[in-house]
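What follows is a predicted protein model with its sequence.
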Amino acid sequence: MSVVRRTANRSAVLAAIAALSLALVACGGGTGPSDGNGGETAQSLAEKAQYNPQPYENIRDGGILTTSLPEISPQFNTFQTDGTAYTLTVWRWYNPVVITFTPDGDAVYNPDYLTDVKQETVDGNTRITYTINPKATYNDGSPIDWRSFESTWRTSNGADPAYLVSSTDGYDRITSVVRGTDDRQAVVTFQGINLWWQSLFNVLVNPEVTDPVVYNQGYINTPHNEWGAGPYQVQKYDQQNGVIVFERNPKWWGKPGKLDTRTFLTMEDVASVNAFKNGQIDAVGVGSKDRFAQVQGQPGTEIRKGPSLQLDYFTLNGQSPILSDPLVRKAIFAAIDREQIAKFHFNGLDYSTDPQGSMIMLPFQDGYADNVGKVVKFDPEQAKKDLDAAGWVVDPDGVRVKDRQQLKFTYVNTGDDAVGKAVAGGTAAMLKNIGAQMDIRQVPSGDFSKIVIGKQFDMFYSGVSQSDPFGIAYICQVYCSNSGLIKSGVNDPKNDELIKSVNTLSVPEEQFAKAAEAETAALSTYGVLPTVNLPAIVAVKTGLANYGAGRFFVATPEMIGWQK
């Protein structure tokens, strides 16, 4: 999974973006007005995918594509724990993209990198044999061979704590990665059955990156073209102004990229809509009433919508002294009306969805269950009782006090998105009702990574986005005690064994049941509170191909361009 900044619905949920496991994103707004047939629901939107699918031959040569991001993350290594969804977005434009997915979540093996993929069960263990295209090379001239698979496994399996890795899920169950019939074949063997093996090795790490210092620090504000491969390479990276530009890669052996250049610009939310309207950028998320209204009816504009793989959630920093008591955290979550939070997202829009019940599964996926409802419900009166029991007494000005310290903490809000401001203000009002003072600190979008990585918050609102249909495969990334994704600091080591047992089961239904048990236990530490699964709605310039709201769809870079 990837973490996304709060306003990611404007850009980070576009179908051209895919993440490694789960990644942080921003929280988003909502969908646009309905098609006039009674409104949209999460269920009615679940099967839609609108991204103008076109074959390679129907995309014209030339042209430019420019879009915005809330930030170009300083960490360019998508595997490293400080990477975000924006890291992943950029990474995919100049590094090997080995496996992609259809809108329905079926794996597609990129023939420019893989000529064959074979799955078998040997002595009760899943074994995958990847045969690599003999033409595949990195830009520095070194071959892409079995060593790339081995390096990706060794740096991601969690065995060496020197590698600060985003997720070990799946890689930690591999017992070996060895050379096959020759260097261009990698044989991967798991311990037991792995149902979700297609979630691994979607992208690869160059063997040159296996030194832990290089892995953790070598990519900071340094893209490293020479370690990449693909139809594009970095033409320019302007750290100061937040710009990165890609051009065709002359060393690429596969189908050439159709675009002359691909550019990402760092922009705040208000600026991004204006930039789309004046032609500076070619696509923008319009997931709120105001944003949608600004582009509706604009000539040369198409609106594409579908379900997104993003869910938003609150994080409480349990390492903050004021929030270190789980009873206090429980009371705060019980005071939050998640249905009202949904209304902030979808205010004035003809769309409805139930509050999100899981951090690992989306409502339209098999195995989804409302595990949040088993742990906490909106109940301000119970929240007050819990605070009373924890020794917090309401003082004359309405703020609770214990040991001469007020129940007062800081909520950090990034960016100028109106929905984010509404969520922040509304949450503060809800918590005031139980005697908690939540002060809002407003910071620019570009501070997102700094705030998250440095845990510079008591309370934060952001999102996670899946990269594929295998959300259950990343349960440890979310809930294990060493999680680099979740910044609450309260994931209990006592739950690790239960959490890690989920993906050892060989039957999906058994995994779903065990995952519900594990997630219920993990949520009971009151570090995170899921709120809503967002829809995706994107405004694009007419003719943009293989880009938009594609559900699980992922396009390789050469497939993105302008329709003939």
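It's in. Numbering: from 1, shown residues only.

alpha carbons only for contacts and neighbour counts from here, please
OK.

Now do the SS call for Gly426.
The local conformation at Gly426, judged by DSSP: H, G, I helix; E, B strand; the rest coil, is helix.

Off-centre distance for the lengthiest strand in the chain?
Using DSSP state E, we find that the single longest strand of the chain is strand 301-316. Between the centre of strand 301-316 and the centre of its chain there are 10 Å (CA atoms, centre = their mean, to the nearest Å).

Residues contacting the next helix or strand after it, please?
Where DSSP states H and E defines the elements, the next helix or strand beyond strand 301-316 is helix 326-334. Contacts of helix 326-334 with the rest of the structure, by CA atoms under 8 Å, 6 or more residues apart in numbering, involve 316, 318, 323, 376-380, 382-384, 386-387, 390, 431, 525-527, 529.

just checking, what packs against whichever helix or strand comes after helix 326-334?
The helix or strand immediately downstream of helix 326-334 is helix 338-346, counting by DSSP H and E. Secondary-structure packing of helix 338-346 (3 or more CA pairs under 8 Å, 6 or more residues apart in numbering; DSSP states H and E): helix 418-432, strand 528-541.

what's in contact with the next helix-or-strand element following helix 338-346?
Heading C-terminal from helix 338-346, the first helix or strand you meet, by DSSP H and E, is strand 351-352. Applying CA under 8 Å, 6+ apart, the contact partners of strand 351-352 are Thr31, Gly32, Pro33, Ser34, Gly39, Glu40, Thr41, Ala42, Phe346.

Below is an additional structure, to be compared with the one above:
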Amino acid sequence: MRPTPAAAWIAAAAATALLITGCGSSDRDGTSKKAAAPKVDGQDIGARPLADLRQGGTLRVAIDQWITQYNINDVDGQQGDAQDIIKAVMPDLFDADAQGTPHLNPDFLISAKVVSTSPQVIEYDLNPKARWSDGKPLSWRDFRTQWQALNGADQAYEAADPSGYDQIADVGQAGAHGVKVTFKSPYADWQRLFDPLYPAEYYDSPAKFTKSWAEKVPVSGNAFKVGSYDKTAQTITLVPDPKWWGRKPKLDSVIYRVLDTSARPDAYLNKEIDYTAALLPEVYKRLVKAPDTDIRRGARWDEVHITLNGGRGPLKDLRVRQAVQHAVDRQGIDQAFAKDLSFQLRPLDNHFFMPNQQGYKDTSGGYADYDTAAAKKLLDAAGWKDGGAGKPRTKGGRQLTLDYILSAGSSSAQVDQAELVQQQLAQVGIKVELKKVPANDYFNQFVNRGNFDLTSFRNVDAVYASMLTPVFVQPKGANLFQNFGSVGSPKIDALLKQAGETTDHAKAAELYNQADTEIWRLAHSIELYQRPEIVAVRSGLANFGAEGLADVDYTKVGWLKK
């Protein structure tokens, strides 16, 4: 599963890749055969010209949970499947290419450019054909209302990410179809704002901001719209919008179906879904031999981490969080996950940049080094007394116990990881209780509300470093933004603000890395590895699969002519 900052946009040029992907067999001496390292623009979508595609057909996709909130800017709308659906049905102003570079979408924008740098002013010229599904034209009022909802000025709006919007001074009209956005301070990643765009009519009050998008999309504005919701069957079906003014989609429908991760290989083999992850060894070995199947690989911004909740229980104490970091053997976890795979996972030492991005460096400062002696010393200092071999530490008559929350739909790899963490923390006297919760509740009732001590999920497609700001800023009242473990500091907030205002990408990267050093020191979360993108796709499905850093263009997805 994967709450994500919204989908990918700017990427730096490729640096030397540290992660090697591909699947194969092992040599007799036990070493794995290695495929070529992925480039930053690595992708495989079975690209074909539209003339090769037939009109019609259905794409069937598995998702993690029933979508309860389709406003992805709401604190409860950050689940990744909701974001994928929204990008197919709402105005998508910019699309990323294989390098992650954003390009304006001509279906919505004639132009979008910086017209002044002091102050920074952006002018958007909207496509006059662009309409909401209720017939109303897209306008500057939609931009203004979205800014007012997301800039943090009115905390009744539980905005997941005010960054960028909080640097805007004003949004107004510029000509018949234009929008003028004036910033208080420079903002380098301005193209990620207002993308996707939401309609003013369903965003102009805190109640509408949340309730209008609960389990439904009241108004759409793209090539597809939601045709039906079937909560009993746990399916959401998209169909082409007959009012769409752009290129006609090739597909007749896209069906999203809730399926536990463990059930997906069989669902794929039974032809119930058309693509699925093929990363785990036992899954890959089954799917690579499946008839009419392509294995596609890409280099996605995709990280696996463990979140520590500093907002409750023993982990409120920084020394305990730091002890957990030292007690977790990241290399051991990575090696266990990569067993029988032909790529070498290396510990991820940065929260903002992937190893195949410019800006990547080891910012961990030794705080994530596997060091059980250091962990024990920190726990001693925190007053947790050693109970002896195999026994939890105690303090004031209480055992040092943490819960580790898992979705009931977790893969075998996720369960194995949790059990490894449980074993590793036991070595320093920390008892870990693994608790599985219903898949539909995992984010809504547990992660999003900070109801856990430890948990692990993925952040994906955060190619703009500024997209991660809400993950690390200090919560405000009940709004955790995306900092579900409530670990932060004024120093981190200040560095992230400064980085977001810095238009020199190299200088901005250095500021993000300075913030990351503090993030490691405070033991916010333990980065594990960049997750390779290896998927099984039904042969004949074109322009879809391992996207890498690019966005999906659903008008180009379709089935080859026979």
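Looks like it came in fine. Keep in mind that this is a model prediction, so the values were computed, not measured.

Quantify their similarity with the TM-score.
Remark: TM-score between the superposed chains equals 0.91 [TM-score structural alignment, normalised by the length of the second structure]; 539 aligned residues with a CA RMSD of 2.3 Å.

ok, back up a step: which one of the contacts of strand 351-352 of the first structure sits closest to Ser506 of the first structure?
Ala42 (29.9 Å; CA to CA).

Spell out which residues sit in contact with the closest one, please.
Pro307, Tyr351, Ser352, Thr353, Pro363, Phe364, Pro535.

swap in Gln356 of the first structure?
Leu311, Leu362, Pro363, Asp370, Val372, Pro530, Thr531, Val532, Asn533.

Likewise for Phe246 of the first structure?
Trp93, Tyr94, Tyr232, Gln233, Val234, Gln235, Lys236, Thr261, Arg262, Thr263.

Compare the residues you listed and tell me which has the most neighbours.
When neighbours are counted by other CA atoms under 10 Å, Tyr232 leads the contacts of Phe246 of the first structure with 29 neighbours.

What's that residue aligned with over in the second structure?
Alignment note (TM-score structural alignment): Tyr232 of the first structure maps to Phe224 of the second structure.

what's around the residue nearest to its match when sequence neighbours are not counted, how many residues?
In space, and not counting its chain neighbours, Phe224 of the second structure is closest to Pro240: 4.2 Å by CA to CA, 6 or more residues apart in numbering. Neighbours of Pro240 of the second structure under the rule other CA under 10 Å: 21.

is it true that Pro240 of the second structure touches Ser253?
Yes: between Pro240 of the second structure and Ser253 there is a contact under CA atoms under 8 Å: 7.0 Å.

one step back: measure the match of Tyr232 of the first structure to Ala82 of the second structure for me?
Going from Phe224 of the second structure to Ala82 of the second structure by CA to CA, to the nearest Å gives 15 Å.

What of Asp349 of the second structure?
29 Å.

go on, Gln146 of the second structure?
Applying CA to CA to Gln146 of the second structure and Ala82 of the second structure gives a distance of 18 Å.

picking that back up, residue contacts, the residue nearest to Phe224 of the second structure?
Ala223, Phe224, Lys225, Lys248, Pro249, Leu251, Asp252, Ser253.

Could you check which residue of the first structure pairs with the last one?
Put plainly, it is Ser253 of the second structure. Per TM-score structural alignment, Ser253 of the second structure is aligned with Thr261.

Can you report how many residues neighbour the spatially closest residue to Tyr461 of the first structure that is not a sequence neighbour?
Using CA to CA, 6+ apart and skipping residues adjacent in sequence, the residue nearest Tyr461 of the first structure is Phe314, 4.6 Å away. Using other CA under 10 Å, Phe314 of the first structure is surrounded by 19 other residues.

can you pull the buried residues of the lengthiest strand in the second structure?
If you go by DSSP E, the second structure has its longest strand at strand 109-117. Across strand 109-117 of the second structure, burial judged by 16 or more other CA atoms under 10 Å covers Leu109, Ala112.

With stretch 48-64 of the second structure instead?
Under 16+ other CA under 10 Å, the buried positions of stretch 48-64 of the second structure are Arg48, Leu50, Leu53, Gln55, Thr58, Leu59, Arg60, Val61, Ala62, Ile63, Asp64.

contacting residues around the last one?
To tie it back to what came earlier, the one meant is Asp64 of the second structure. Met1, Asp81, Val258, Leu259, Asp260, Thr261, Gly409, Ala439, Asn440.

per the alignment, it corresponds to what in the first structure?
So, by TM-score structural alignment, Asp64 of the second structure is matched to Pro70.

try the second one
Alignment note (TM-score structural alignment): Leu50 of the second structure maps to Tyr56 of the first structure.

residue contacts, that match?
Glu558, Met559.

Look up the closest residue to the counterpart of Asn513 of the second structure in the first structure, ignoring the ones flanking it.
Correspondence of Asn513 of the second structure to the first structure, assessed by TM-score structural alignment: Ala516. Leaving aside its chain neighbours, Ala516 of the first structure sits nearest to Asn371 (6.3 Å; criterion: CA to CA, 6+ apart).
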